[in-house]
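Asks: Sharing a model prediction with you, sequence too.
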Amino acid sequence: MSNHPFVPLRHREVRLLWGAAVVSDVGTWVQLIVVGSLVAAGTGSAIQTGLVALATFMPQGIASPVGGLLADRYDRRKVFAIALMAQALVTTVLAVVLGMGVRTPAVLTLLILLGSAAGATGAPSYAAMQPDLVPADELMAMVSLGVYSWNSGRIIGPLLGSVLVLSVGPAWTIGFNAFSFVVMAAAVSLVRRPFRPHDGAEGAGGSVRERLVDGWRTLRATPGCWHGVVLLVLFNLTVVPFMGLIPIYVRAEYGGGTGLTGAVASAQGVGAILGGVLITVLAARHRRSFLVGRLVWALSLALGVYALAPNKAWLIAGGALLGAASASMFISSSAIIQRDAPPASRGRVVSIMQAAMGVSYGIGLLFIGSIADATNLHLAFGVGSVLLLVGFGALTLRSRNWRVAIDGAEVLPADRVPHDVLSVACGD
């Protein structure tokens, strides 16, 4: 395995797509922070603010499986480009609505939901393209590049969003995000070669239901993929909700506004990039199960620091620590899934991963947000920190083969796949 974190950039296609992804991710974070801050200022509710972030990620639960079907039947490059243009169209409508003075949370959330659904439809195609863009030993570094672009957006987006809102207003600020999707679509169109699923691949035919079931069975029969999904679900239920609650946490507990919100989000982004570089280097030296076990403890500690931050400086530091640990966990788990997913059904397997992440994030966001509205956000994040350790402890106690699966297990024969979902998740 190559331990250089930027080695995939030696490929022209990767450079092209990654550069455009940085622009697109900056636009996404501009929108998330600006609209989240508008809703937080107008409602003062953790639930209402969380729904804005939820609308950004929750569509994965429905749209990603559809995208997975498309990714395993059609040219993945074209599917991704069409989805990007659909996102650009919906985001343009959002900009126009804001320009008309509409600030109703339900309207803004609905438009974000529609745009995110378009994005979630194209995401499995992009993820399924990645193993074909680089050699196998560069795959983890390739996954890390996605984290770098997303978190570059997290660093630049909130700061740029704050400047743009003050300079040109929220409507034109969201218009920048619409333009960023066009930039990404243009980059995809410049990748000339097709990315078609393997001809004659098992599961390529049949009804929609049959193909979805085939993808699910493939995921269940592949221990590395299944354990990777279980880890991501646990992570999204307990830790990731803090991201969507940054605007209300800053406002309610520290008396801050868009500026402090941007500072915390940017610190998280810096930490995520550093964490991504570090985990890519460490993965060449340590077994994946060794790293995952320590990442769980690091995540719990970082979330505890964030929850108990006594002042703004500690809050920003906690955000940076959370960013580093969160990015490392996402990269590790995602790379396990992409490593072990069979090429013919990779789109569907990845789409199930993304759907599971979206649904679990939504549940976690509502759960943590409800605790926060009933008590306070300090306690809510503390609960998440404890539940992460409890959940991982339950997994390791129940599972006999989790280390083998995470480090690289063979696919089980179909007749040996257990019927009980929990027993499969635990490798029995």
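Replies: The structure has been received and is ready for your questions. Numbering: from 1, shown residues only.

Asks: from here on, contacts and neighbour counts on C-alpha atoms
Replies: Will do.

Asks: tell me the contacts of the closest residue to residue 105 other than its chain neighbours?
Replies: Counting by C-alpha to C-alpha, 6 or more residues apart in numbering, residue 105 lies nearest to residue 39, which is 6.3 Å off, once chain neighbours are set aside. Applying C-alpha atoms under 8 Å, 6 or more residues apart in numbering, we find residue 39 in contact with 48-49, 103, 105.

Asks: switch the cut-off to 10 Å
Replies: 33, 45-46, 48-52, 103-106, 108-109, 247-248 (C-alpha atoms under 10 Å, 6 or more residues apart in numbering).

Asks: Now restrict these to buried residues only.
Replies: Neighbour-count burial (16 or more other C-alpha atoms under 10 Å) applied to these gives 33, 45-46, 48-52, 105, 108-109, 247-248.

Asks: Switch those residues over to a markdown table; also include distance to residue 129.
Replies: A markdown table is the format used below for these (distance: C-alpha to C-alpha, whole Å):
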| residue | distance to residue 129 |
| --- | --- |
| 33 | 29 |
| 45 | 40 |
| 46 | 37 |
| 48 | 36 |
| 49 | 34 |
| 50 | 31 |
| 51 | 31 |
| 52 | 29 |
| 105 | 36 |
| 108 | 32 |
| 109 | 30 |
| 247 | 34 |
| 248 | 37 |
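
Asks: let's bring in a second model and compare:
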Amino acid sequence: MTASSPWAPMRRNAFRALWIAQFASNIGTWAQTVGAQWLMGDLGGTALQVALVQAATTLPVFLLVVPSGALGDILDRRKVLMFGQALMLAGAGLLMVLTARDVTTPNVLLALIALMGVGQAASMPSFQAIQPELVPREEIPQAALLNGVNMNVGRAIGPALGGALIAAAGPEATFAFNTVSFVGVLLVLGFWRRPPDHRPLGAEHVLTAVRSGARYVRSSPLFSRVLVRCVLFVLFGSALWALLPAIARGPLGLGAGGYGALLGSVGAGAIGGAFLVPRLLRTLGKNVVITIASCAYAAATAIGGITTSITLAILAMLMAGAGWIAVLSTLNATAQVLLPAWTRARALAYYQLMLMGGQAIGAIVWGAIADLLDLRWAMVVPAALMALIALYAVVKLPLTERQLDVTPAAVWDEPPEGPDSDDGPVLVTLEWRVDEENSAAFVEAMQRVGRSRRRTGASMWGLFRDSADPELYLETFVLATWQEHLRQHLERGTAVDATVQQAARDLAVDNPQVRHLIWAGPPS
């Protein structure tokens, strides 16, 4: 098996074991979704309560995924993952026991589903963030593909299995299967020996970590582009997922079995895409691959909304599965390799927020259009817009094809002696002397330095030129506390940051003169 093979990450024992355990868990999750919705009907739940089953799953993720990402960066990610999986096991196990004893009520069902949503929110960012710890950097694209296949095939198999389990032994059987699947994930995590984190200053406060994650996202144009491309794709791509049941029942005239066949076709297309995408990425690059895959998914969406042929619909779903996994796995892999270890989980939490938020908003919008106008319009319009936006984005919002080195690196000299770690705000000034012929290039280089300062902790940054001495520049930036500045020195610098700063230094006459000033007024 070569390093470029789609299955190359499966050579890594930890990745392979976790992938298999997660596959069973994904199947169990989708089987339980069917069981919970069916049970709510058996309990006499209203249409609103049936709909709230899905809301109880997603709402905790919306509310908690960002602070959960911060926890994944300031605590041991393996322990955060185990905590999330244990919450989901507890929810599924309680549902199994209570339902078997006929004491589950609609409110109890919703409460336990929400508990599992909390566990999912805790797990999602850390699961994404550990992928570079499981496979080498060059295998991250294949790992993202395999994880996408895992989810899509689980989505195809789980509902069918859930229906079979309900028919054989009742809804409690789906909860039992899901409970066992979480045990498998916990066992794999328990045996995994994760390398220790590099935190010379100890763990950050969770609120500080949340703020630093948001600041990093704002100050990283390359990562922000990934987020924008993600939300634009899923906002329009969600039409197919939201309306596929209506298509199966309406124009295609299918029953539950036919709908399962359509979902299975999506999963089969995702598997086929996993074989095809690595080769296309090597030959065409990620921007061309995403554009082609987006247009293919758009075509599949339009065909799915227009055709009354079951054969053509199945072929369209095959194409949709390949396009969906090609776009999202490429975006996900790009996000992972752009992020340094110190902020990976909290930044990826924003990726998950964009992914789920785009799907939720899109589903509401296209569902409303289907009700107001027509099912066909609700499929063709987003398909056309997706294709147009894909062509626009490849020109105006291209993803970087460069391999950025985000490994830890010393960006500064030895950290200065200073006050107590909580003192602040802190103003750092650097005096740069630059020859007149290098001034334009220096100002341009310093814009990249400014983004580096903000990514690693600065809340404000500026560059000023002395009116009396045009060769003298003053760089200023502000940090909330002295400890934040120490983290810039000791924990947050990367090889990219070092290269950016060195480029500015090469244009200056000498190293800058640095001063550190502590807020002298009353406590802020």
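Replies: Nice, thanks for sending it over. All figures in this text were calculated on a predicted structure; none of them were measured in a lab.

Asks: Tell me the one of the contacts of residue 39 of structure 1 nearest residue 404 of structure 1?
Replies: Ranked by distance to residue 404 of structure 1 (C-alpha to C-alpha), the contacts of residue 39 of structure 1 are led by residue 50 at 36.9 Å.

Asks: Which strands or helices does the helix or strand where residue 131 of structure 1 lies pack on?
Replies: In the assignment (DSSP states H and E), residue 131 of structure 1 maps to helix 105-133. Counting by 3 or more C-alpha pairs under 10 Å, 6 or more residues apart in numbering; DSSP states H and E, the packing neighbours recorded for helix 105-133 of structure 1 are helix 12-43, helix 46-57, helix 60-71, helix 76-99, helix 139-168, helix 170-189, helix 312-340, helix 346-374.

Asks: Redo the ones you listed as TSV? Include distance to residue 210 of structure 1.
Replies: Compiled in TSV, these are given as follows (distance: least, C-alpha to C-alpha, whole Å):
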stretch	distance to residue 210 of structure 1
helix 12-43	33
helix 46-57	26
helix 60-71	11
helix 76-99	20
helix 139-168	29
helix 170-189	30
helix 312-340	22
helix 346-374	12
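
Asks: Which of those sits closest to residue 381 of structure 1?
Replies: Going by C-alpha to C-alpha, the one of these nearest residue 381 of structure 1 is helix 346-374, 7.1 Å.

Asks: Mean per-residue distance, that closest one versus structure 2.
Replies: Compared with structure 2 after fitting, helix 346-374 of structure 1 deviates on average by 1.4 Å (mean C-alpha distance after the TM-score superposition for structure 1).

Asks: which residues in structure 2 does that helix align to?
Replies: Aligned by TM-score structural alignment, helix 346-374 of structure 1 falls on residues 344-372 of structure 2.

Asks: List the buried residues in that stretch.
Replies: Those would be 344-360, 362-363, 365-367, 369-370, for stretch 344-372 of structure 2 by 16+ other C-alpha under 10 Å.

Asks: Can you find the partner of residue 300 of structure 2 in structure 1?
Replies: By TM-score structural alignment, residue 300 of structure 2 lines up with residue 302.

Asks: Mind reading off the mean deviation between the helix or strand encompassing that match and structure 2?
Replies: Assessed by DSSP H and E, residue 302 of structure 1 sits inside helix 288-307. Helix 288-307 of structure 1, aligned to structure 2 and superposed, deviates on average by 1.4 Å (mean C-alpha distance after the TM-score superposition for structure 1).

Asks: Can you give the distance of that helix from its chain's centre?
Replies: Remark: helix 288-307 of structure 1 is offset 18 Å from the chain centroid, using C-alpha atoms, centre = their mean, to the nearest Å.

Asks: Excluding chain neighbours, what is closest to residue 357 of structure 1?
Replies: With C-alpha to C-alpha, 6+ apart, the residue lying closest to residue 357 of structure 1 is residue 233, at 5.7 Å.

Asks: ok, now how distant is the residue mapped onto the one you found from structure 2 from residue 514 of structure 2?
Replies: Matched to structure 2 by TM-score structural alignment, residue 233 of structure 1 sits across from residue 231. Separation of residue 231 of structure 2 from residue 514 of structure 2 (C-alpha to C-alpha, to the nearest Å): 41 Å.

Asks: More neighbours: those two, which one.
Replies: The neighbour count for residue 231 of structure 2 versus residue 514, taken as other C-alpha atoms under 10 Å, is higher for residue 231 (21 against 13).

Asks: Just want the angle from the host helix or strand of the more buried one to helix 286-306.
Replies: Per DSSP H and E, residue 231 of structure 2 falls inside helix 221-249. Using axes from the mean of the first three to the mean of the last three C-alpha atoms, to 10 degrees, the inter-axis angle of helix 221-249 of structure 2 relative to helix 286-306 is 20 degrees.
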